[in-house]
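Enquirer: Sequence and predicted structure below; questions after.
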Amino acid sequence: MSRVSIISGSPSEQTRLNEVLHCVVNQFQASKITPEIINVRDLPAEDLIQARFESEEIVKENKKVENSNIIVILTPVYKASFSGVLKTYLDLLPQNSLEGKTIIPIAVGGTFGHLLMIDYALKPVLAALGATHILKGVYILDSQIKKLGNNRYELEPDAKNRLNQFITGDILVTN
């Protein structure tokens, strides 16, 4: 049975990335898999900034990653790269902690001009953590996620279908 951890690298509580997270969780749950969720923004800021590897909260979240064979990385795109808060957490993962795991990068950005961020910014960091099975991932435009209000969002059908097909086809079938 697959064990899944989802690392959400959004620094904001009100973000379009939440809708993507919701869709990914629903896809796994439809296959009887309940993923562990790591919202990096909820970790103690001092532990992240001061690189407290022994922090109880950091150790607890790292254990989720250690116990999973599928890791989903969700990030908004900022300045043609992934979020700084995500990088800060990834720096606290033990060396080679992603070895032997299937890694699924999913990014939300404002323009297709940042599509290659997954390949040129995120994947090298994941590879430095031992990841060798990094899937191509999914890139979703901000404009494909409609804001409904009250921190509620809706993914356009085309983007939702692409995301769902990726999870069910590329991930759940092979793992």
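Expert: On my side now, so go ahead. Numbers count the residues shown, from 1 in each chain.

Enquirer: From now on I want contacts and neighbour counts done on CA atoms only, so please keep to that.
Expert: Noted.

Enquirer: Residue 76 and residue 38, how far apart?
Expert: Taking Cα to Cα, to the nearest Å as the measure, residue 76 falls 15 Å from residue 38.

Enquirer: And residue 77, by the same measure?
Expert: Relative to residue 38, residue 77 is positioned 18 Å away (criterion: Cα to Cα).

Enquirer: Those two: which has the busier surroundings?
Expert: When residue 77 is set against residue 38 and neighbours are counted by other Cα atoms under 10 Å, the residue ahead is residue 77, at 24 against 19.

Enquirer: Looks to me like that one is in a helix.
Expert: No: remark: residue 77 does not belong to a helix; assigned using DSSP: H, G, I helix; E, B strand; the rest coil, it is strand.

Enquirer: In space, what's closest to it - neighbours in sequence excluded?
Expert: Ranked by Cα to Cα, 6 or more residues apart in numbering and with sequence neighbours excluded, the top spatial neighbour of residue 77 is residue 109, at 4.9 Å.

Enquirer: next up, a second structure to put side by side with the first:
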Amino acid sequence: VRDLPAQALLAADASHPALQRAADQLAAARAVVVATPVYKAAYSGALKVFLDLLPQSALQGKAVLPLASGGSPHHMLALDYALRPVLQSLAARHILAGVYATDSQVTLTPEGAYHLQAELAQRLDDSVAALATEGLRLPPSAAFEPVHFSQVRCSA
């Protein structure tokens, strides 16, 4: 969502090619990971305007894993009280237990890599495993060696 054109999002221009591509990718997905920063007990505005543009059945038949990060643990319930109702209203088949991380649990190394505290890394690993088995209905043993979440490199 962060790469979508802000003007098209704010103007609710659902016909914009970039927004149509994003909606098409979402429609083709079997599972969705929704990740957002939390500020003042709410998920991001960019995510909100994107979700607002989707049809009421946009998540129908999909498993959804909500993830959020914030400056303190005081906003961890934003996943359950702000984001989950919206995901439910979009007809998600299965919304897994979300994972909330504080800034202190994720640090940036001098090399530019992210380091996760062990407890957070374990919760993320458990959630990804649940997404694979419960959401995607994959067998518990995969044909490839699992990658620990701490080795995944991403940007937000």
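Expert: Thanks, I have it. What you see is a predicted model; the values in this text were computed from it and never measured.

Enquirer: Quick TM-score on the pair, please.
Expert: The pair, once superposed, lands on a TM-score of 0.81 when counted by TM-score structural alignment, normalised by the length of structure 2; 135 aligned residues with a Cα RMSD of 1.4 Å.

Enquirer: which ones are touching the equivalent of residue 121 of structure 2 over in structure 1?
Expert: The pairwise alignment with structure 1 assigns residue 121 of structure 2 to residue 160, based on TM-score structural alignment. If a contact means Cα atoms under 8 Å, 6 or more residues apart in numbering, then residue 160 of structure 1 has residue 23 as its contacts.

Enquirer: So which bits of the one helix or strand residue 160 of structure 1 maps to are buried?
Expert: Using DSSP states H and E, residue 160 of structure 1 maps to helix 157-165. For helix 157-165 of structure 1, a neighbour-count test (16 or more other Cα atoms under 10 Å) marks 159, 160, 163, 164 as buried.

Enquirer: likewise stretch 52-62 of structure 1?
Expert: Of the residues in stretch 52-62 of structure 1, those buried under the neighbour-count criterion (16+ other Cα under 10 Å) are 53, 58, 59, 61, 62.

Enquirer: so what corresponds to residue 8 of structure 2 in structure 1?
Expert: If you follow residue 8 of structure 2 across to structure 1 using TM-score structural alignment, you land on residue 47.

Enquirer: Distance to residue 24 of structure 1 added to the buried residues of helix 157-165 of structure 1, as TSV?
Expert: Converted to TSV, the buried residues of helix 157-165 of structure 1 look like this (distance: Cα to Cα, whole Å):
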residue	distance to residue 24 of structure 1
159	12
160	9
163	8
164	7
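
Enquirer: Looking at those residues, spot the one nearest residue 126 of structure 1.
Expert: Closest to residue 126 of structure 1 out of these is residue 163 (20.8 Å), distances taken as Cα to Cα.

Enquirer: Isn't the closest one up against residue 138?
Expert: Yes: look at residue 163 of structure 1 against residue 138 with Cα atoms under 8 Å: they come within range, at 6.7 Å.

Enquirer: any residues in contact with both of these two?
Expert: Contact criterion Cα under 8 Å, 6+ apart; residues shared by residue 163 of structure 1 and residue 138: none found.

Enquirer: Report the central residue of structure 2.
Expert: Per Cα atoms, centre = their mean, the C-alpha nearest to the average position across structure 2 is that of residue 34, at 1.7 Å.

Enquirer: Tell me the secondary structure at it.
Expert: Assigned state for residue 34 of structure 2: strand (three-state reduction, three-state DSSP).

Enquirer: Give the aligned equivalent of it in structure 1.
Expert: Aligned against structure 1 by TM-score structural alignment, residue 34 of structure 2 finds its counterpart in residue 73.
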